[in-house]
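**Student:** Pasting the sequence and the predicted model now:
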Amino acid sequence: MIRTILFDVDGVLLSEERYFDASALTVWELLHSKNYLGLESNQFKIVLNDEEITSIRNTVFQNDQVLKFFKSKGLNANWDMIYLTFSFQLIHLLEQVVGEEKENISKWLTSEIDRSVLLEIQESLAQYKATINYDEFISEFQNAKANSKEDLFDYLNVLVEQKFGIKTNLFSEKNHLWSVCEHVSQEWYVGDENVLSSTGRPSVQLGKKGFLSDEKTLAKPEHIGQLFQELTDAGLQIGIGTGRPDLETIKPFEYLNWLNYFDRNHIVTADEVLEAEKQHPSYAPLSKPNPYTFIQAEKGKQTPIASCLKIDLPLENGDQILVVGDSLADLLAARDMGSRFAAVLTGLSGKEARKEFEEHQAEFILDSVLDVKEIVLENVRKG
């Protein structure tokens, strides 16, 4: 009998649209702002309307085909998507000037790339007519035998060797460039007011309002609140296992009046995952599809990290846990735990995701998170 329900957030409770908007704006800024590569810098501005944001996203992510490609590979973190997209464009730009900048390119692609290095590259690119080409990403990466984040990161190194004859491991792991991507993304998503508390670093580019107060829910907020109420009234434990940072989970839950339904001890976010990786680096990466997020959410944050990492899988009580998610990464994490899984068709791919979930034999496939009530309460009645 199901006793615990663990919800993912993006694509289940809250729309991913604003995250994808922020991701596209981040890649766009890194390419166009004078704070970074500064290409066609007259195109860059801070205040944008929804139509302009949609246009940028359609360009950067090729009408979301790039995002769908990432999702098909089990990639669930927007920061990783940004890093891969921008790093590919960086390689593409440098390929156009390899004849003139071979020595510099060798230096840049074999050592850490931080913002100061990006400014060096900006200065060099300004001498030439290098152009951005967003539509090459899919065609290039279709050649990659990649089924994980690590494979995708490593393929950037493969491209460097193919295009420049340079052997490097620069792109294999989170690095200075990944951190630059993360910080710009946080500026767009949380806004000036929250950047310092979110990242520990001040804004590079001021003037961003952020999207925290403009979240889109995937059902009426009061109806989702009613779902939480009915589940807890039935004696079920509910928790959250999300790739969002704590700030971006708690703030929206507060203003949507959802937080009071949860024990904060069972809300696990990217912050807890990063802390676990920091304390136990040999276990990294721990983000989904690794089941750590959901294991910690089920056990509670009072449970030592080491205990969650060393727990035997599948869990002894796995059949009593229902994970509710929208992605292949959620399904794979649930499967490793030995838990049950409900897929909701409100993520990026919408109804088109049904086929993939059927192929992976998801136990439940739902049109909305609100449908969880029927399957779980029926389960409780049978129990």
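**Tutor:** Looks like it arrived, so ask away.
**Student:** can we go C-alpha only for contacts and neighbour counts from here?
**Tutor:** Noted.
**Student:** what sits against the spatially most central residue of the chain?
**Tutor:** Geometric centre of the chain, nearest residue: A77, 1.8 Å, by Cα atoms, centre = their mean. Applying Cα atoms under 8 Å, 6 or more residues apart in numbering to A77 gives the contacts G243.
**Student:** take a look at this one as well, against the first:
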Amino acid sequence: MSNVVVFDLDGVITSEEAYWITAGLVLHELAYSPRYWNLLGSESYVPPATAEECDEAGHEVLPRAVMLGFKARAINSNWDTCYAAVSLCLVDLLARIPDRSSLFPLQPWDADWIAAFRHALSQVEGDKHISLDSYRLLDEPLFQNYVGFELFERLNQYASELFGQQVEGVFARYSPFWMLCQELFQESYLGDQLYEQEHHHAPSQQGRYGCIYLEQSILPAETLRSTLQTLREQGYTLGVATGRPGREAIVPLQNYGLYEYFDAAHIMTHTEVAQAEEKLLARGDSTSLVKPHPYQFLAAANPDYQPHQAVPPRGSFIVIGDTTSDVRGGQAAGALVVAVLTGALTDEARRLLEESQPDFMIPDVTRVPELLQRLDDLATIQRMQFLEREKAEILLRRWFMRYMDLEVDEVKLTPRRSR
């Protein structure tokens, strides 16, 4: 495994802008379609029909800064960032309704409940647009220092305290409400034609543009091709660990001319993670294997790896990521983690990324070949032992694995400066 480099995609290889717009379109449709919340009392809903309209509508209800805040909080999957935004807005709208008693227990995925919610909202006076104040809820003390799926758990607790009614499991990954948002996300991302090809039935709403056509690489494709080619020439096997489902991960790589540089056996998408979770669940094990769980990184590095097997020593392979969940998951998997700053686009995101303590930080993936070449140099390890002895020991253990095919359980350096 010592010659394997596993890349996250979004924020590292691919841009997330198309996904962020998609998340906003899901919220826009839920808010303003008569099928759902219908905040403005419209008789019909016409989805944005052009790239410009998609961009405007998506960012109107879900600004880019909010999405960056979610990413900084290690909500890594774009399905989950979408769901976080929708959930916060739903809580805010519920808080505007004076008498909410008939809406409990909360069932925001159920058509009858949605109709009752829509009617209750129609009785509320004043502005009913999605308020950007909804997202400031995460500034409340209850949410401080919580990241990832912990935020959903805290949202259930917050809603219980706010409404004086028990709210349990409503805001949770894989809940019926999450599944509703995921379905709408896929419809908006793929557009009518691709969605029907992929799912073999028509989408719930016709006329969607398809944000997949807005996809872009994070850096010029030629630059990325050159970087990956250099890594291959250095003897590395390249893999992927991404929250994207299979086709959505592979098609952009093919479009950018990058897919050929990756080893198919080392590509782990959400599709494979979900399949592994299903197998566990059939045995009564409900463990979530999505990042920051180390499973996806381990399976990308070693295709024979199975959940709950022993983790290799630190430094056994390389992970290139851009979020705290990449750092936490990669290090838990025994990897040496290199964080790139192309996905940390705010001061908060960069601060949280630094606090997660990746092994190394670089501006973008173009610096990876030179960094790895330097880290595999014994002279570098010798210099590092004086200031970062633990990291130098990891690198030396990795050197033995990579160049001498020796698995060393422990390396101890005792730095002595020459006289």
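**Tutor:** Happy to help now that I have it. In this text, all values refer to a predicted model and were calculated from it rather than measured experimentally.
**Student:** Superposed, what's their TM-score?
**Tutor:** Once the chains are overlaid, their TM-score stands at 0.87 when taken by TM-score structural alignment, normalised by the length of structure 1; 371 aligned residues with a Cα RMSD of 2.6 Å.
**Student:** picking up where we left off before, what's the matching residue for the residue nearest to the centre of structure 1 over in structure 2?
**Tutor:** Following TM-score structural alignment, the counterpart assigned to A77 of structure 1 within structure 2 is S77.
**Student:** Please apply the same query to Y292 of structure 1.
**Tutor:** Using TM-score structural alignment, Y292 of structure 1 pairs with Y295 in structure 2.
**Student:** thinking its match is in contact with L289, fair?
**Tutor:** Yes: between Y295 of structure 2 and L289 there is a contact under Cα atoms under 8 Å: 5.9 Å.
**Student:** more neighbours, those two?
**Tutor:** Y295 (27 against 17; other Cα atoms under 10 Å).
**Student:** show me where the stretch 201-350 of structure 2 has helices.
**Tutor:** Using DSSP state H, counting those that start in this stretch, the helices assigned to the stretch 201-350 of structure 2 run over residues 221-233, 246-255, 270-282, 295-301, 324-332, 347-355.
**Student:** give me the stretch of structure 1 that the fifth one matches.
**Tutor:** It refers to helix 324-332 of structure 2. Aligned by TM-score structural alignment, helix 324-332 of structure 2 corresponds to residues 328-336 of structure 1.
**Student:** Give me the mean deviation of that stretch from structure 2.
**Tutor:** On superposition with structure 2, the mean distance recorded for stretch 328-336 of structure 1 (mean Cα distance after the TM-score superposition for structure 1) is 0.8 Å.
**Student:** Flag every buried residue along stretch 294-301 of structure 1.
**Tutor:** F294, I295, Q296, A297, E298, G300, K301 (16 or more other Cα atoms under 10 Å).
**Student:** Let me have those residues in a markdown table, adding distance to L14 of structure 1 as columns.
**Tutor:** Listed next are the buried residues of stretch 294-301 of structure 1 as a markdown table, based on distance: Cα to Cα, whole Å:
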| residue | distance to L14 of structure 1 |
| --- | --- |
| F294 | 18 |
| I295 | 22 |
| Q296 | 21 |
| A297 | 18 |
| E298 | 21 |
| G300 | 23 |
| K301 | 23 |
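**Student:** List just the nearest of the residues you listed to M1 of structure 1.
**Tutor:** The shortest approach to M1 of structure 1 among these belongs to E298, at 15.4 Å (Cα to Cα).
**Student:** distance of the closest one from L227 of structure 1?
**Tutor:** 19 Å (Cα to Cα, to the nearest Å).
**Student:** What of I295 of structure 1?
**Tutor:** Counting by Cα to Cα - I295 of structure 1 and L227 of structure 1 are separated by 23 Å.
**Student:** ok, now E52 of structure 1?
**Tutor:** Distance from E52 of structure 1 to L227 of structure 1, by Cα to Cα: 36 Å.
**Student:** Also I91 of structure 1?
**Tutor:** For I91 of structure 1, the distance to L227 of structure 1 - Cα to Cα - is 47 Å.
**Student:** can you check G74 of structure 1 too?
**Tutor:** In terms of Cα to Cα, G74 of structure 1 sits 28 Å off from L227 of structure 1.
**Student:** can you pull out the strands in the stretch 1-150 of structure 1?
**Tutor:** 4-7 (DSSP state E, counting those that start in this stretch).
**Student:** who's in contact with S122 of structure 2?
**Tutor:** Applying Cα under 8 Å, 6+ apart, the residues near S122 of structure 2 are L39, G41.
**Student:** Map it across to structure 1 for me.
**Tutor:** Aligned by TM-score structural alignment, S122 of structure 2 pairs with A126 of structure 1.
**Student:** ok, now how distant is its match from V27 of structure 1?
**Tutor:** If you go by Cα to Cα, the gap between A126 of structure 1 and V27 of structure 1 works out to 19 Å.
**Student:** Same check on G235 of structure 1?
**Tutor:** For G235 of structure 1, the distance to V27 of structure 1 - Cα to Cα - is 45 Å.
**Student:** what's the matching residue for I113 of structure 1 over in structure 2?
**Tutor:** Match for I113 of structure 1 (TM-score structural alignment): W109.
**Student:** quick one: its match and L184 of structure 2, what's the gap?
**Tutor:** W109 of structure 2 sits 12 Å away from L184 of structure 2, taking Cα to Cα as the criterion.
**Student:** Then Q234 of structure 2?
**Tutor:** 43 Å.
**Student:** Between these two, tell me which one has more neighbours.
**Tutor:** When neighbours are counted by other Cα under 10 Å, Q234 of structure 2 and L184 differ, and L184 comes out ahead with 21 against 13.
**Student:** residue in structure 1 matching that one?
**Tutor:** Looks like L184 of structure 2 aligns to V184 there (TM-score structural alignment).
**Student:** so when I look at that match, I'm seeing a helix, right?
**Tutor:** Yes: under DSSP: H, G, I helix; E, B strand; the rest coil, V184 of structure 1 sits within a helix.
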